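> the following comprises the amino acid sequence and a computationally predicted model.
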Amino acid sequence: MKRRRHSRYGFPMDQSVSISPAGLEAGSARRAPLSMQTRMVVLSYLAYFFYYFTRKHLGVATGALIDAGYSKQLIGDANFGFSLLYMIGQGVSGYLGDRIGPRITICAGMILSALATLAFGVFPLMGLLIVTYTLNGFFQATGWSNTCKVVSSWVSPLKRGRVMGFWLTCYIFGSLSATALAGWTVQHYGWKHLFQAAGLIVLVVGIVQGLFLINRPKDAGYDEEEDDIRPGATRQPEAREKSFSEVIRHPSVLLLGISYTGIKFIRYTFFAWLPLYLREVAKAGNDTAAYTSLAFEIGGVIGLLPSGYIAARWFPDNRTRLAFVALLIMTLVVVLYRQLGGAAGSNLFAHGMGLAGIGAFLYIADSIVSGTAAQDLGGAAKTASVAGVINGIGSIGALCSAKVPIWLEERWGWDSIFVAFIVISIVSCIAIAPVAFKKRLDPI
């Protein structure tokens, strides 16, 4: 084996060595060092963490915007446009991530999202809110599928369960941090400065991703991460790589997408309308409503942190089983929250506890369906495409969350939204059941 001096990224290559078949199986001679793998995982974590800074700002600023003369319908239209372009962009960004790599896609998406957010902060015209936030939906769609692909390229499947248990906290901590920053900025400086600050932060992070992110080990001169073999399992013969059209038609991908539609409807309803709901029902101020809404994401952290270990320990062959269980429990928590008056009371502590319980189990299911299950089904080659399709179908739920909750609230009150949550979560359980009952979830 000849020695290569440097990779295209300037990293020195390993010296020429004689590698036995056993050594190749272990992968120790040519695999990327752990420090480099860690850097790529951390970079992808930070990328999706900061995507939320130009995603959560509108939900937090909704109350202040209404006070400034913007209507609920206008804000609903902006959320609808965002969700529509986000849904369309998921499939496009997943395809691009597999074709040209996640580095360029993430960098471009973050920079364009930042510019769209800055535009409205500098020129706060009502019509511009709809235009910029709608375009922002397309740019935001570059995030999830491509950051998932980075992890699947740099971390082998056997180790991925525990790594993803940590990594999947990126969108909860990102949401928490974005909400906290937004609430503080609106309180002290006003909503215009919120859009400006969020845009500048994401602009810087997008540039950093373009400079330092590496798509895969091969681009740095190392071997690709091979699938680890679980004890007692045998390596499957290499199959023909599926095309994007075949990915779209695969039954497991479609069922996960349908299930994710319900999950995403609930999550994005909270994103868009929870601060306003707490302001109107619990009579909280704009800043208090924003901070109380953090309970939903805090519950998600509490649920997610042990979920990686639980999935790897008890559900290593099919992690969607844990998602199925989490959805069932979440449904019961929503029922309990509603029955105890959480949807109609004014006790902020009761709201916080109920929302934390819902968030804990919702985020377990969300992370598995959109993240680890997509990686398991897609493998290193098709993770971005599978994640993009699942998220694209699921974004129908996000699309509905822009208008349906307010339509329900205006006719039957806020409690009707929680009734809808119960029905939708049951449908999501039914959709995911055929996939969860499979003995193994192998790459398609």
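Now that the structure is in, tell me what you want to look at. The structure presented is a predicted model; accordingly, all values stated were derived computationally and were not measured.
> C-alpha from now on. contacts and neighbour counts both.
Fine.
> list the buried ones in the longest helix along the chain?
Determined from DSSP state H, the single longest helix within the chain is helix 251-281. Going by neighbour count (16 or more other Cα atoms under 10 Å), the buried part of helix 251-281 is 252-279, 281.
> just stretch 32-47 next, same as before
Applying 16+ other Cα under 10 Å to stretch 32-47 flags 32, 37, 40-41, 43-47 as buried.
> for these, which one is nearest residue 245?
Taking Cα to Cα as the measure, residue 245 lies nearest residue 44 of the buried residues of stretch 32-47, at 26.9 Å.
> A further structure is provided below for comparison with the first:
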Amino acid sequence: MAQLPPGIRFITLFSRDQWYRAFIFILTFLLYASFHLSRKPISIVKGELHKHCAASHEVELNSYREYAAQIQPVKKPSNVSQCGWEPFDKNNYKQLLGALDYSFLCAYAIGMYLSGIIGERLPIRYYLTVGMLASGLFTAMFGLGYFYNIHNLWFYIMAQVANGLVQTTGWPSVVTCIGNWFGKGRRGLIMGMWNSHTSVGNILGSLIAAYWVSTCWGLSFVVPGVIIAVMGIVCFLFLIERKCFSLIKTIENCTMSLNSGTAVTAEGRHGTSAISFLGALRIPGVIEFSLCLLFAKLVSYTFLFWLPLYITNVEHLDAKRAGDLSTLFDVGGIFGGILAGLISDRLEKRASTCGMMLLLAAPTLYMFSAVSKMGLEATIVMLLISGALVNGPYALITTAVSADLGTHKSLKGNARALSTVTAIIDGTGSVGAALGPLLAGLISPSGWNNVFYMLMVADACALLVSLKILWSCDVFPLCQAIYIKMQIFLLQFQYSLL
């Protein structure tokens, strides 16, 4: 009898349930990677929106007539500006670019609190599809400013605000979906691997944007916009938002169950009503981890939006090469997220893992600010290390910790709190994500070293606000266990003396 081909034997090693889990894992990974892919171009294009032309700013005008001659309206060729793209070609370009970041992130933070509540009450597949299609539209809208020669600051700000609002549909939806399909076993490792979609999306977004940034920066936004819109269609066609009670059923029965709204989760039928906002805040650990993420995300998003420009200034590279080099920070973030998940699973202590990485991150940032000025090789090494330590706690809190809290034992089986809890934690974190780039834009004119000092203070604050949860969840139970073992040992010792 002929043996089965190796590929068929491999397929039969796994059950249908395992194949569905793998499919949802990959699909949600790609869906959210496309969200970050569409956010990254602005950081790459900054170096093109403003080009260094110090000489033009330092020219001293000797007379009013000479000054007037220089400011006479001259018709320039389309898309050509001496110091970049108007209005970002002025001396206050850092503040203007910071305003773009702040507009997106403020809208994202505000929208996130509402998104989780809405997401609990709507079918995830429809909600996520609409959000992705709208994200594609507004991402491409920013790039259309290039093709239509638009130089109005408010056009770009409104594009950022609209995009920030619609992108809030993504995170609560995909975390809820992945949480519905995967239980608590090895959740840290699985979600650490899954959360690398953030870094993968940033890397792909950087490479795509960098490809066109020097020749036609409008395409740096239009192409990612098209990609996320296409992924929205894929989401509509293929996403199954929760695991059916028995995946031995045919996919047709599962789909009928989902469409009729009677799907049964793996956790059972408990808690069919969505949790309130205040109810989610009362879950132990939600407030502490939310504040911790606020400071952790402040650091991460400052790197996300300002790292290419920093590399351009320090290493004196063009926008494309700086964008390519900045991807190493996200490569380090992939390993950091996986390592954080693996350690937290092994120790069964999420808070301790976050605290340890935050403790190491602050001195590493100081080393980065000093070593990055010593040459390209040193910058590469520090980008990888900093990316791992900065993104590790951020990745762990937004995935495994959020999923743990969204299915906390205090909910008594109510599985419909996951989206709201995720939105609260990530929404609070997004406040920090909005503040970080804004502060970087305000502080950077006084020197990049001051920006790094601000980031180190933020990491220290993240560690401080996590001390309460670190003590209650990890340190106190550990001390209690040690105390009980000592008591048992003393009793046994006294008994042996009798």
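Received, thanks. Since we're looking at a predicted model, the values are computed, not measured.
> can you tell me which helices and strands the longest helix of structure 1 packs against?
When contacts are defined as 3 or more Cα pairs under 8 Å, 6 or more residues apart in numbering; DSSP states H and E, helix 251-281 of structure 1 packs onto helix 57-67, helix 286-292, helix 348-367, helix 373-401, helix 415-436.
> need the counterpart of residue 413 of structure 1 in structure 2.
Mapped onto structure 2 by TM-score structural alignment, residue 413 of structure 1 lines up with residue 447.
> hmm, I typed the wrong one, I wanted residue 107 of structure 1.
Per TM-score structural alignment, residue 107 of structure 1 is aligned with residue 129.
> its match: how many residues sit nearby?
Neighbourhood size, residue 129 of structure 2 [other Cα atoms under 10 Å]: 25.
> now check structure 1 for the residue matching residue 331 of structure 2.
Residue 331 of structure 2 maps onto residue 298 in structure 1, by TM-score structural alignment.
> please report how far its match lies from residue 353 of structure 1.
10 Å (Cα to Cα, to the nearest Å).
> on the three-state scheme, the residue most central in space within structure 2 is what?
The C-alpha lying nearest the average C-alpha coordinate of structure 2 belongs to residue 198 (Cα atoms, centre = their mean; 5.4 Å). Assigned with DSSP: H, G, I helix; E, B strand; the rest coil, residue 198 of structure 2 falls in the helix class.
> what about the residue nearest to residue 102 of structure 1 when sequence neighbours are not counted, which helix or strand?
Spatial nearest neighbour of residue 102 of structure 1, excluding adjacent residues (Cα to Cα, 6 or more residues apart in numbering): residue 146 at 4.9 Å. Under the criterion of DSSP states H and E, residue 146 of structure 1 resides in helix 144-154.
> how big's the offset between that helix and structure 2?
Mean deviation of helix 144-154 of structure 1 relative to structure 2 after superposition (mean Cα distance after the TM-score superposition for structure 1): 0.8 Å.
> identify the residues contacting that helix?
Applying Cα atoms under 8 Å, 6 or more residues apart in numbering, the contact partners of helix 144-154 of structure 1 are 37, 40-41, 44-45, 47-48, 90, 93-94, 97, 101-102, 105-106, 160, 215-217, 224-225, 371, 375, 379-380, 383-388.
> please state the offset of the longest helix of structure 1 from the chain centre?
12 Å (Cα atoms, centre = their mean, to the nearest Å).
> for stretch 53-72 of structure 1, same thing?
With Cα atoms, centre = their mean, you get 22 Å for stretch 53-72 of structure 1.
> what's residue 207 of structure 1 aligned with over in structure 2?
By TM-score structural alignment, residue 207 of structure 1 lines up with residue 233.
> just checking, the match of residue 107 of structure 1 touches residue 239?
No - in this structure, residue 129 of structure 2 is not within contact of residue 239 by Cα atoms under 8 Å, at 9.6 Å.
> what residues are up against residue 366 of structure 1?
Here residue 366 of structure 1 is in contact with 260, 263-264, 323 (Cα under 8 Å, 6+ apart).
> for residue 165 of structure 1, state which of these is nearest.
Nearest member of the contacts of residue 366 of structure 1 to residue 165 of structure 1, counting by Cα to Cα, is residue 323, at 13.2 Å.
> which residue in structure 2 aligns with the closest one?
Checking TM-score structural alignment: residue 323 of structure 1 goes with residue 354.
> setting aside sequence neighbours, what's the nearest residue to that match?
Residue 354 of structure 2 sits nearest to residue 393 (Cα to Cα, 6+ apart), 4.8 Å away.
> what about residue 44 of structure 2, how many residues close to it?
So residue 44 of structure 2, with other Cα under 10 Å, has 31 neighbours.
> my read is that it contacts residue 323, right?
Yes - counting by Cα under 8 Å, residue 323 is a contact partner of residue 44 of structure 2 at 5.5 Å.
> which neighbours do those two share?
Joint contacts of residue 44 of structure 2 and residue 323 (Cα under 8 Å, 6+ apart) are 206, 210, 308.
> ok, how many other residues are close to the second one?
Burial of residue 210 of structure 2, expressed as a neighbour count using other Cα under 10 Å, amounts to 24.
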